[in-house]
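Novice: Got a predicted model here, sequence first, then my questions.
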Amino acid sequence: MATVDTKTGQSVDRTVLDSMLRRRMFYTPSFEIYGGVSGLYDYGPPGCALLANMTDLWRKHFVLEEDMLELDCTMLTPEEVFKTSGHVEKFADWMCKDPKTGEIFRADHLVEEVLEARLKGDKEARGQKVEVDEEKEAKKKRKAKASKAVKLDDALVQEYEEVLAQIDNYGGPELEQLIAKYDIRNPTTEGNLLPPVAFNLMFQTSIGPSSNMPGYLRPETAQGQFLNFQKLLEFNQQGMPFASASIGKSFRNEISPRAGLLRVREFLMAEIEHFVDPEGGKKHPRFADVKDVELSLLDRNVQLSGSTDTVQMTVGKAVETGLVDNETLGYFLVRIQSFLLKLGIDQSKLRFRQHMANEMAHYATDCWDAELKTSYGWIECVGCADRSAYDLTVHKNKTGAPLVVRETRPEPLRIEEWQVDIDKKKFGPRFKKDSKSVEAAVEALSQELREKLSLDLDKNGKIEVEVEGIATPTIELDKDLIKIEKRTRVENIREYTPNVIEPSFGIGRILYSMIEHVYWSREGDEARGVLSFPPAIAPTKVLLVPLSTHASFKPLTQDLTSKLRRLGISTRVDDSSASIGKRYARNDELGTPFGITVDFQSVKDSSITLRDRDSTKQVRASEDEILQALKSIVDGDETWEDVRKRLPEFTGQEVE
């Protein structure tokens, strides 16, 4: 698939880009010499450096700037934790199977793939221009029968487009109906498919030699943060609101991994859990700083209407109108956008899409995804969910742990309420083994019911209470056993369960999408690919290029290498016999933003040239001036244009 780079107007050929990334070892299929395993990849030296620089920038942008508390939690999790959180029952995708071939498809992806192929065939039949799909031959064959040039009825075209706009909102029953309605089959064999069934995405394992403790590899880093909430609150000296953060590997047993790094079974996540008081309207103290920032928003109502049109709106207006639920959620949408733009993401290929009701995770009350446009379409890279108080509540109820905030009220709160007194000396002998169940049922009575029962008790001298789980579910209680009175209670301490706003980053997805956004080729030479990584995240910041293998250059390059490393600037030396232009071209593919050329003039007066990757322009100055300029650019204090304005331009050395 080819997409257009908005910076150069060039078409980005994914096949060429993928080949370059693998050739330069940004990443490579795991276990390749054994045939590989789909959905598993290894990162090579430039890929590792790029990941490390991205996560370092993430920490500075969020953990440092927002004063977050970072955790590193275990990836192995007992089954009981995920049963409580709901993941064992609900963390699933829908899959359907071809009973004859045994081939398995993820149902929503299959519907999406087939309908898109039919729409493409319709465009071809109408003589309209379509994008050329250059994916692997296997996928070409899969789509071959589904994408024949067949003209569709206009109403059916609109129907397909509406289905695709809502594809993330469909559950199993709806997908089954769509598969039947549009006669969707195995694209390769045209065989019928079995109805979709839920497939849990977690990898199951056992903990310990006796295998009597079932567990899972975590599908997210969040649960460890929730389970440590009370300790984090104490560490933060009971201060609210606050946020925790975690970066680590997560695992999902994807039904049909595809699209390279975009859908894998092991991946790096960076997650934030921002704990906030629900009574304060989930306001954020720094919201005023970002309220005028514009976001590209695609809300759920637009999607349900069958459209994918976005609206540009300030986050202040989005919160004010209720489109974005609260200030804290809106604040993090802006911070997410800011982080992505720092990485080099093209803002015209970034949107925030709101989850539809059926699509939202079981714990969420509202969620927006930061989606990035790539040659694979719009890809979800960051989720920002309001998890309400779900996680802390379920873990508190299961374990009895005090996952709550207790704070002294500024003014004592006087509460009038109906209180129940039980005569426990008589209660036990009367109900024996059922006494605890009866007592719990009485304590659980609502204020409205307590008021009514108080009147009944005064009038009749006895009341009846329903108790679940015992042989006689209706229990009679008389005045000797129970008293119900209205009293005033003074509350000096407020206890509440915080709500949670969770930004969750798929680092691998962001990495690949960002690479597509910064990739281009030199005009007139499509084979010369360039990755325009921002200096802060580039795997190598500087390439040192001696003019030749002359012995006088070696001490200079060694000295420069040492000085750059002491400044924290990663560097490589290319002293091969290739021309300077070829040596720079090789490193343009690796995204190296700057090059230093050492020549005979350098030996005489210690001056060196600094070359900019994107413009290929050069400046020449003293060694100290060039090193100071590099440090300033890498730290974000200056840009190349700033440096170019204050240092003399150099045109004497031909490097292209």
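Specialist: That came through fine.
Novice: make it CA atoms for all contacts and neighbour counts henceforth
Specialist: Noted.
Novice: Just the residues contacting the helix or strand hosting residue 88, thanks.
Specialist: Using DSSP states H and E, residue 88 sits within helix 87-90. Here helix 87-90 makes contact (C-alpha atoms under 8 Å, 6 or more residues apart in numbering) with 79, 82-83, 200, 362.
Novice: Whichever of the residues you listed end up buried, select them in ChimeraX.
Specialist: ChimeraX command restricting the contacts of helix 87-90 to the buried ones, with burial defined by 16 or more other C-alpha atoms under 10 Å:
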select :79,82,200
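Novice: and of the contacts of helix 87-90, the nearest to residue 185?
Specialist: The closest of these to residue 185 turns out to be residue 200 (C-alpha to C-alpha; 23.2 Å).
Novice: so how far is residue 88 from that closest one?
Specialist: Using C-alpha to C-alpha, to the nearest Å, we find residue 200 at a distance of 7 Å from residue 88.
Novice: How about residue 601?
Specialist: As for residue 601, its distance to residue 88 is 68 Å (criterion: C-alpha to C-alpha).
Novice: More neighbours: these two, which one.
Specialist: residue 88 (17 against 10; other C-alpha atoms under 10 Å).
Novice: if I pick residue 312, what's in contact with it?
Specialist: Residue 312 makes contact with 294-297, according to C-alpha under 8 Å, 6+ apart.
Novice: pretty sure it belongs to a helix, no?
Specialist: No: Residue 312 is assigned strand when assessed by DSSP: H, G, I helix; E, B strand; the rest coil, not a helix.
Novice: alright, now check it against this:
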Amino acid sequence: MPPIASFDRGKLEDLLKQKFFYDQAFSIYGGVQGLYDYGPMGCAMKANLLAAWRQHFVLEDQLLEVDCSMLTPAPVLQASGHVERFTDFMVKDVETGECFRADHLVKANLEAKLKHKKTSEQEKEELQRLLLQLDNFGGDELNSLIRKYGMRSPATNNELSEPQQFNLMFATMIGPTGQCQGYLRPETAQGIFVNFQRLLQFNQGRIPFGAAQIGSAFRNEISPRSGLIRVREFAMAEIEYFVDPTDKQHPKFDRVKDVEMTIYSACSQMDGLPAKRMTIGEAVAQGIVANQTLGYFMARIHMFLVLIGVDPNRLRFRQHLSNEMAHYACDCWDAECQTSYGWIECVGCADRSCYDLTQHAKATGTRLVAEKRLPEPRLTKVCECIPNKQAIGKAFRADAKSITNRLAALTLTDAISVKEDLTTKGSTQLVIGDKEYKIDPCMVHIKEYETNVQVEEIVPNVIEPSFGIGRLLYTVFEHSFRVREGDEQRT
């Protein structure tokens, strides 16, 4: 469905500012793009929304709520992949220096050309193909399209620079020395992942379980616009639900299996087919939604959005295409709401597999695993690396503790690899973060044996519903806004 042409967005925005639901931050100083302050009415609505969220999710599913630091040391986000991959391509107006997000600019130009009356059917087919592939394009492809179609700055009509990558995180220094680099968190999720051991212990070692967090996140958007839709500081509410990777059934799925929703699968998008109405039970049974746990949270998200005032006729769940999947996800569905800006993503529901726990375990040498009881004891080969703390301390001093912890936490495969290196090469290389250490035979003793085990270690998979609070508030504002016919001066 196209954006709603008859909706008067200007009247809504005037009302929201007049009644101080929200307004641009620091406005008496000219304001800053992408920063907003909530007034008394906006704060009340936001508080009500978050109270409903806690009731609907945290209490219903007995989630463990945490409140983690917004300042995040650089190694955490290096391990999670955000330092390397949390980027967008940016182009600049060569005269004024004004910046634009390259893929958004290209998309707007291609869509405008697609709608133009003089565009031939053959050209339309090519434009539609490009739009479908746009999320998979790198800098060179985007630059080629900008030059091919003569795209210019939308503000001044000046020429544009070549696209360059721009990291969206706000960098900062922690402490007065400037030696501890950090970032304002781009998502709340990492605070939950690094506390996984404590949360598992709190839950008495049992999975599945979920953790929840409400808090602010920060993204240094290249060209924030559309009010609360694309901002640089925003409230999030996230759930990380840890499950056995071999068993993603959900005990309460039967309660939601008959919830009907609009499903827009990746296959339908690629084939040019419209979204379909179906129950979540049908979607899981047909393999459109991968598993019951993912389906359970999609249904609960749908129920919550309708509860807070989102129009169910303007709500759909769209599956990410493979070329737009986040670096940490193996499947992802967005709850999208139709507004005057078009379809906007308000909630993401991703299967992050075991990506984050695996990455943090590699970076720190910490065993981020859960134990699963076996139906009967199993004879298992064990290979342990027992550190010689004295030799390691003498050789590496300040780094000795992290080295001994890493050696003690090696998996069976890694421990065997260390043994082979020590036997054939006389030493092995141990990588921790961005440092590499040479380990000699005198620093570690390899112990191999077989034992009967009654539990096995697993790295849990994670299902993550992630809510953008500002986008939900704006959607509720727009879906609830009415103008009395014949009395347009009142709302």
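Specialist: Good, I have the coordinates. Keep in mind the model is a prediction, meaning the values are calculated, not measured.
Novice: care to give me the TM-score?
Specialist: Once superposed, chain against chain, the TM-score is 0.85 (TM-score structural alignment, normalised by the length of structure 2); 460 aligned residues with a C-alpha RMSD of 3.2 Å.
Novice: Tell me which entries of the contacts of helix 87-90 of structure 1 lie within helices.
Specialist: Members of those lying in helices (criterion: DSSP state H): 79, 82-83.
Novice: Can you find the partner of residue 630 of structure 1 in structure 2?
Specialist: Under the alignment (TM-score structural alignment), residue 630 of structure 1 maps onto nothing in structure 2.
Novice: what's the spacing between residue 630 of structure 1 and residue 642 of structure 1?
Specialist: Using C-alpha to C-alpha, we find residue 630 of structure 1 at a distance of 11 Å from residue 642 of structure 1.
Novice: and the two? which has more neighbours close in?
Specialist: residue 630 (24 against 12).
Novice: Quick check: the gap between that one and residue 543 of structure 1.
Specialist: In terms of C-alpha to C-alpha, residue 630 of structure 1 sits 12 Å off from residue 543 of structure 1.
Novice: which one is whichever residue in structure 1 pairs up with residue 292 of structure 2 nearest to, not counting chain neighbours?
Specialist: Aligned against structure 1 by TM-score structural alignment, residue 292 of structure 2 finds its counterpart in residue 327. Spatial nearest neighbour of residue 327 of structure 1, chain neighbours left out: residue 283 (4.9 Å); criterion: C-alpha to C-alpha, 6 or more residues apart in numbering.
Novice: do the same with residue 206 of structure 2
Specialist: Distances taken as C-alpha to C-alpha, 6+ apart put residue 200 closest to residue 206 of structure 2, at 6.7 Å, once the chain neighbours are dropped.
Novice: Now do the same contact list for the one you found.
Specialist: 206-207, 370.
Novice: With secondary structure added, can I get these in TSV?
Specialist: Putting the contacts of residue 200 of structure 2 into TSV (three-state DSSP) gives the following:
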residue	secondary structure
206	coil
207	coil
370	strand
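Novice: For residue 484 of structure 2, state which of those is nearest.
Specialist: Proximity of the contacts of residue 200 of structure 2 to residue 484 of structure 2 (C-alpha to C-alpha) peaks at residue 207, which lies at 52.8 Å.
Novice: how many neighbours does the closest one have?
Specialist: The number of residues near residue 207 of structure 2, taken as other C-alpha under 10 Å, comes to 16.
Novice: And the strands in the stretch 51-200 of structure 1?
Specialist: 69-71, 76-78, 92-97, 104-106, 197-200 (DSSP state E, counting those that start in this stretch).
Novice: For those strands, could you give me JSON lines that also reports distance to residue 558 of structure 1?
Specialist: JSON lines is the format used below for the strands of the stretch 51-200 of structure 1 (distance: least, C-alpha to C-alpha, whole Å):
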{"stretch": "strand 69-71", "distance to residue 558 of structure 1": "38"}
{"stretch": "strand 76-78", "distance to residue 558 of structure 1": "45"}
{"stretch": "strand 92-97", "distance to residue 558 of structure 1": "55"}
{"stretch": "strand 104-106", "distance to residue 558 of structure 1": "54"}
{"stretch": "strand 197-200", "distance to residue 558 of structure 1": "55"}
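Novice: Any buried residues in the one helix or strand residue 298 of structure 2 maps to, and which?
Specialist: Using DSSP H and E, residue 298 of structure 2 falls within helix 292-308. Buried residues in helix 292-308 of structure 2, counted by 16+ other C-alpha under 10 Å: 292-305.
Novice: quick check, nearest of the residues you listed to residue 334 of structure 2?
Specialist: residue 298 (9.0 Å).
Novice: My guess is that closest one contacts residue 350. True?
Specialist: No: between residue 298 of structure 2 and residue 350 there is no contact under C-alpha atoms under 8 Å: 9.9 Å.
Novice: which one of the ones in helices among the contacts of helix 87-90 of structure 1 is nearest residue 227 of structure 1?
Specialist: Closest to residue 227 of structure 1 out of these is residue 82 (11.7 Å), distances taken as C-alpha to C-alpha.
Novice: Identify the residue spatially nearest to the aligned residue in structure 2 for the closest one, adjacent ones excluded.
Specialist: Here residue 82 of structure 1 is matched to residue 77 in structure 2, going by TM-score structural alignment. Spatial nearest neighbour of residue 77 of structure 2, excluding adjacent residues (C-alpha to C-alpha, 6+ apart): residue 83 at 5.8 Å.
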